[in-house]
Each structure stands twice: as C-alpha cells, then as structure tokens.
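# build me a structure from this.
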Amino acid sequence: MMQSPVLTARDFFDVVIVPDVEDAKANPHNVRLVIHALISLHQMNDRYFNEQPVQYPTKRAYYDALAADCEARYAACSVLERVRDLATNAKHCAPVSAPQADFGTSAMDASSPLTLTAIAKSEDGTSQELLPIILESFTFWKSEVDALVEKK
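Purely as a prediction, here's the structure:
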C-alpha cells in the first residue's frame, strides 16, 4: 500500500504545498525552501485544472484549455502570475518566457539589518520579498481547493 498518495489537487495541496509553505514561513531567509514553495504553488495550476471532469479530443485542445484557465486565474489573483514568473526563473535559469529575476537574501528592513529574508531582484534592480507572495498565493489556493472539495 502506498503511503500519502498524491492523487488529487487536495492531496497535492496537503502533502506538498502545506509543508513547503510552512517551511518557507519558518525559514524566510532560506532561498532553497522559498524556491520550493514557489515552484509547488505554481504547479497547483495543473493539479487544479486536471480535477475538472472534461475530456479533450487532442493534446493541443488540452493545452489550449489549460492556458486559458491559467490566464483567467491570473486575472482573478494577479500574484499567481508573479509566482509563475518566479518559479519559471528558478526552474529554467532566466528563460525568455519570464522577466529575469535573481534569488538571494537581503535585509529588507533597514531598521533590522540582521534579519535576512529571501528576495528576488529584477533586471531593473528592484527587490521584492518572496514570503508575502507565497502567503498570498497559498491563501488563494487554499480557498480554491476547499471550494473544489465542497463541489464533490
């Protein structure tokens, strides 16, 4: 018997995303843990979409429907598009399909220079803390998964 099977979007959320986000919250300075959380949160798009009871006649029809579904979701929660860009950067090393971002740690609050946090630095030199992005995306997906479970 398989332990902790990941068969549904809810399973993926509970088994992968919740621990990844908890690890990132507990260690916001750890770039590895923060990147893991970003990547797993981005993967929820596919997991959630695959829960829909629709059959597609071709792979192209499936991918077109997935892309349209993702775009609608990005419109509903703009932070998901940022998660996509960051996850794509982390997985593919500055791809053409996403704005360039470098990952590292920094003291974002000048009043507490010893408190480091994981950041993404954009091509224009601006920096962005990653934990707030993770937490907003997590809240969105928790709501979506809870609603999906209620439908069944």
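# contacts and neighbour counts: CA atoms only from here.
OK.
# what sits up against the longest helix belonging to the chain?
Determined from DSSP state H, the single longest helix within the chain is helix 131-151. The contact list for helix 131-151, computed with C-alpha atoms under 8 Å, 6 or more residues apart in numbering, reads 9-10, 13, 21, 24-25, 28, 34, 37-38, 41, 44, 48, 77, 79-80, 82-83, 118.
# please give me the structure for this one as well, since I'd like to look at both together:
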Amino acid sequence: MQNPITTPRGFFDGVVAPDVADLRENVQDVRLAFHAAISIHQLPEWIFKAGLTQHVELSQYRDSLYALRPDLKIIRDIASNAKHFPPERATPLNIGTSAGPALSFPDTPFFEPTQKQVLAKDEQGGSQWVIPVILAAFDFWSKEMTQYLS
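A predicted model of the protein is given here:
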C-alpha cells in the first residue's frame, strides 16, 4: 500500500482538504457538502485517538471544541444528518439547495447577486447556509493543524 493515511495531519491533507476544495468548486452539490462536513467532524477523533490532546474522553474534547467554535456543532449536525436517518444525537435537518447570497470566490461573477448553494433547515424553520459554515470550520482546522506537522 502506498501513501496510507495514518495521522491526523495525513487525514486533514488527504481527505478534509480535498473534500472542501471539491465543495468550493461546486457549492450547490449536497453530496459534496455532506462529505466535507463528515470529514471535518471526524478530525477531533483522529486527533484524540492519536493522543494529541489532554482530554481523557473524546466527548470532553468535542465539547471543548463546541464551546470554542459553535459552528462545529452545525458541522456535527450536518454530518449526523448525512450518516444517520433520522439522526439520534443531532438536530434533524432538511438539506438541499436554494438561491442564496453570492459567495465571494475568485470565479464568481461580480454581477451575480445570488448563487445556488446548499441550505440546511431545521424543523422549527431556522435555516443555515452550509458553505460559509464549512469554510469557517475548515479555516479553523487549517490553523489548528499547523501544530500537527507530521
């Protein structure tokens, strides 16, 4: 086997970063949003099981991350909705596409006021544009991963 993924950094570089890059290229693709959310949500487990945190339980580590970055809870909910139907420990969401505010990517024409992209709605009618949440979580982990160089 060549280039196995065996470290949190390897998982980030080999799975998370490509998932997010693919989503940036196709912001209306629900499948890609699910993939990005699932891989981002798995990072704490990789870090915890590699012994790179002082927490004694994975749930404590995740809770500390949620306190620091509430958007990671949204990532958890999206990932749980992708993996489980209906999700048992997360907010049930309807996830699809809708016309939303244009995202500022280099290839987005400046004259487009809206852009079709992934939207998550909960049962109470609240909604969340998924792409900005995933990108914010990715930016957070990009900075965090600088301490895990190998």
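# next, the buried residues of the longest helix of the first structure.
131, 134-138, 141-142, 145 (16 or more other C-alpha atoms under 10 Å).
# on that earlier part again, buried subset of the contacts of helix 131-151 of the first structure?
Those of the contacts of helix 131-151 of the first structure that meet the buried threshold are 9-10, 13, 21, 24-25, 28, 34, 37-38, 41, 44, 48, 79-80, 82-83, 118, by 16+ other C-alpha under 10 Å.
# okay, and which of these map to strands?
Taking DSSP state E, the ones among these that sit in strands are residue 118.
# tell me which of the buried ones among the contacts of helix 131-151 of the first structure fall in helices.
9-10, 21, 24-25, 34, 37-38, 41, 44, 48, 79-80, 82-83.
# so which of those residues is the closest to residue 71 of the first structure?
Closest approach between these and residue 71 of the first structure, by C-alpha to C-alpha: residue 80, at 9.7 Å.
# would you check which pair of the ones in helices among the buried ones among the contacts of helix 131-151 of the first structure lies furthest apart?
Farthest pair in these (C-alpha to C-alpha) is 25 and 48. Separation: 23.4 Å.
# centre-most residue in the first structure?
residue 41 (2.7 Å; C-alpha atoms, centre = their mean).
# can you find the partner of that residue in the second structure?
Using TM-score structural alignment, the equivalent of residue 41 of the first structure in the second structure is residue 40.
# and its match, how far from residue 1 of the second structure?
According to C-alpha to C-alpha, to the nearest Å, residue 40 of the second structure and residue 1 of the second structure sit 25 Å apart.
# next, the contact list for the match of residue 41 of the first structure, please.
16, 75, 137-138.
# what separates residue 93 of the second structure from residue 63 of the second structure, distance-wise?
21 Å.
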